[in-house]
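Enquirer: here is a sequence with its predicted model. Questions after.
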Amino acid sequence: MRLNSVLRNESKLSVRTHRFSLMLLIYILVLSVGTLLFYNGYSSDVYASGINPQSAVTLYIAMAVIQAILLMFIVPSLTATSICSEREKQTLDILLSTRLSPLQIVLGKLSASSLKVIILIICTIPLYSICGLIGGIRLSNILILTGSFIINTIFVGAIGIFVSTYLKTSKAATALCYALVLFIFAGTIVIAYIVFLVNMTKLGYTSGKTPAISPIAYLSPATGFFMMLYNQVGFGGNSMYFIGQLGLAKYTEYISVAIQIVLSCGFIALAARRLNPLNKRKKKVKIKAKKSVKE
């Protein structure tokens, strides 16, 4: 199987830069320091009260949430400038004149950017293994969480590539990408919650009935992420009753993954269509034809 030339060249150049090495160091350092501080406090408690597997669950949830937030800030900065940088360097036309199709260029850029983040994700697996050593977390939980992060990375990367093909400057593309990611992750949940409150008001608070959450909530990867953590380790307290009242499906995480895959394919297809210079020529021909007919 022949490797995509864009992926091969981008990968060789990116891993040799000091910026990538520094990003890898800072990323691992932040998570490692937090894990070591927690483990230090946990070790002192072991001598006093014995092993508590619930502490491993707390560490697992905290690390997963922190890593998800870090990835949401890292991925758009890497992918939103992938096509814009080529346009600013005036090398996009040269790239389009090669034998590579627009779809291959988009997939190569997306794969090269996502590969950097996937390296970061894989490097954090040993940190999660500490939770397995304490107890309460299985290896399958860590692998499923890693796969979820990889799918989220590809999804956010597809958004960045899509935005990068439509805007000309890197700053504008990065800002718009962050805005779209924030809307999809948090804005859809806010909209779903507002719809939930409106339906709750219509039913009446004294009726005893609770409406199901709006399907809009499934568009947010955050919904599937938290349901995945809930199904793996739970959150304790009255979380089971609260989630049951919202009417979320049992397999919400799988629904979220399916939606992300479909949307990623759609963003990639639109980006490749936008990047295709033949489509621009067809539009110009149609505009000229309409003008000539009017005249």
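Expert: Everything's here; your move.
Enquirer: can we go C-alpha only for contacts and neighbour counts from here?
Expert: OK.
Enquirer: what ranges does the chain have for its helices?
Expert: 5-14, 18-49, 53-79, 82-88, 92-96, 102-123, 125-134, 139-166, 170-182, 188-203, 221-233, 239-246, 252-275, 277-294 (DSSP state H).
Enquirer: so can I have a markdown table of those helices showing mean neighbour count and distance to residue 212?
Expert: Compiled in a markdown table, these are given as follows (neighbours: other Cα atoms under 10 Å; distance: least, Cα to Cα, whole Å):
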| stretch | mean neighbour count | distance to residue 212 |
| --- | --- | --- |
| helix 5-14 | 15 | 44 |
| helix 18-49 | 13 | 37 |
| helix 53-79 | 18 | 25 |
| helix 82-88 | 20 | 40 |
| helix 92-96 | 13 | 48 |
| helix 102-123 | 20 | 34 |
| helix 125-134 | 17 | 34 |
| helix 139-166 | 22 | 25 |
| helix 170-182 | 19 | 24 |
| helix 188-203 | 16 | 7 |
| helix 221-233 | 20 | 14 |
| helix 239-246 | 12 | 5 |
| helix 252-275 | 19 | 14 |
| helix 277-294 | 11 | 44 |
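Enquirer: use this one as the comparison:
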Amino acid sequence: MLINPILASSARRRMRSWKTPLILLLFGAALLGIAFVTALMPLMGESMTISSARNGLDSYIVLVCAEFALIVLVAPAMTAGSIAGERERQTLEMLLVTNTGSFRIALGKLLESLGYLAFLIVAMLPFNCSILAYGSVGLPYLFQSALFLLLTAYAASSVGLFCSALFRKTVSATIAAYIIVLAIGLMTFLGVTLSGASTYYDFDLAALSREELIALLPKSLFFCPPLGLLALLANQSGALQSVLQQLVGYGNSQALALAGYDLLANAVMAFMACAATVLTLLSTAFVRPRLHARRRRK
């Protein structure tokens, strides 16, 4: 059978749960409220103005940021109990004595949660498409932002999976997963604010090549998903320059603008994909050894 048995069993159990439609309903209600206030209400006026057309761009930015926050909030909890929950139910040992290896167990648990998150991201697309009525953002940009959100879900889910394989209890794994996700955001952001090209002026930066601008930027900038999302939206919309300037400093923001916002967005997406893959492989190493350690203690 080609399909992962853990994936098939877990996906069937999740889709039959009452929590699945409830989460989808809550996601949809939250995004519908945001889309209605920021994008649809201006269309109900008697005429369209330049300021009302700007609302479409603002609505797109708010929607994508809200979706990013929801995914970061939900994804770690979805996988934090995947392996630890099997330990608590004392079913992990039965899985390990079958032909299903630790890699397939961890991969199946990850793909099941990631598949559901991908389903939520696809369900969010109609809300994002509401801004197409303004013509402020093209359809390719919507799929690009969806790819960023999918990689975010992959990275956050892999953190939860790693903590689930590392800790025995679901509560401990969930707390550790959220601490790690929060630490990644705070540490990379502080690394940007405490270093960089803040003392450079426009004429200094304009004389530099793109390679020199990249070398000038703080390295932690390329590992910060929130700033990568803002750079992606800035590249798509031509807005948010002032927001980035306040967050990373004037010199860093100008160097980033000259080097290209797409550079930072692509680097952050590559980092999330690589880090998630490494964490997934590490998770497989912590599934079976803990069983052997418990037997030795007995």
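Expert: That came through fine. What you see is a predicted model; the values in this text were computed from it and never measured.
Enquirer: could the helices of structure 1 go into TSV alongside distance to residue 215 of structure 1?
Expert: What follows is the helices of structure 1, written out as TSV (distance: least, Cα to Cα, whole Å):
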stretch	distance to residue 215 of structure 1
helix 5-14	37
helix 18-49	34
helix 53-79	23
helix 82-88	33
helix 92-96	40
helix 102-123	29
helix 125-134	32
helix 139-166	19
helix 170-182	18
helix 188-203	7
helix 221-233	11
helix 239-246	11
helix 252-275	11
helix 277-294	35
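Enquirer: distance of the residue nearest the centre of structure 1 relative to residue 197 of structure 1?
Expert: Geometric centre of structure 1, nearest residue: residue 152, 3.0 Å, by Cα atoms, centre = their mean. Applying Cα to Cα, to the nearest Å, the value for residue 152 of structure 1 to residue 197 of structure 1 is 29 Å.
Enquirer: related to what we said a few turns ago, gap between the residue nearest to the centre of structure 1 and residue 185 of structure 1?
Expert: 11 Å.
Enquirer: name the residues contacting each of the two.
Expert: Contact criterion Cα atoms under 8 Å, 6 or more residues apart in numbering; residues bridging residue 152 of structure 1 and residue 185 by contacting each: residue 221.
Enquirer: show me the contacts for residue 63 of structure 1.
Expert: With Cα under 8 Å, 6+ apart, residue 63 of structure 1 has these contacts: 31, 35, 128.
Enquirer: go again with 7 Å.
Expert: Residue 63 of structure 1 makes no contacts at all, as judged by Cα atoms under 7 Å, 6 or more residues apart in numbering.
Enquirer: and stretch 18-30 of structure 2, how far from the chain's centre?
Expert: 19 Å (Cα atoms, centre = their mean, to the nearest Å).
Enquirer: name the residues that touch that stretch?
Expert: 14, 120.
Enquirer: over to stretch 128-147 of structure 2?
Expert: Taking Cα under 7 Å, 6+ apart as the rule, stretch 128-147 of structure 2 contacts 39, 53, 56-57, 60, 63, 121, 236-237.
Enquirer: likewise for stretch 89-108 of structure 2?
Expert: Under Cα under 7 Å, 6+ apart, the answer for stretch 89-108 of structure 2 is 4, 6-7, 86, 283-284, 287-288.
Enquirer: please tell me how far residue 128 of structure 2 sits from residue 199 of structure 2.
Expert: For residue 128 of structure 2 relative to residue 199 of structure 2 (Cα to Cα), the value is 38 Å.
Enquirer: now do residue 10 of structure 2
Expert: 53 Å.
Enquirer: leaving out sequence neighbours, find the closest residue to residue 169 of structure 2.
Expert: Nearest residue to residue 169 of structure 2, sequence neighbours excluded (Cα to Cα, 6 or more residues apart in numbering): residue 84, at 5.5 Å.
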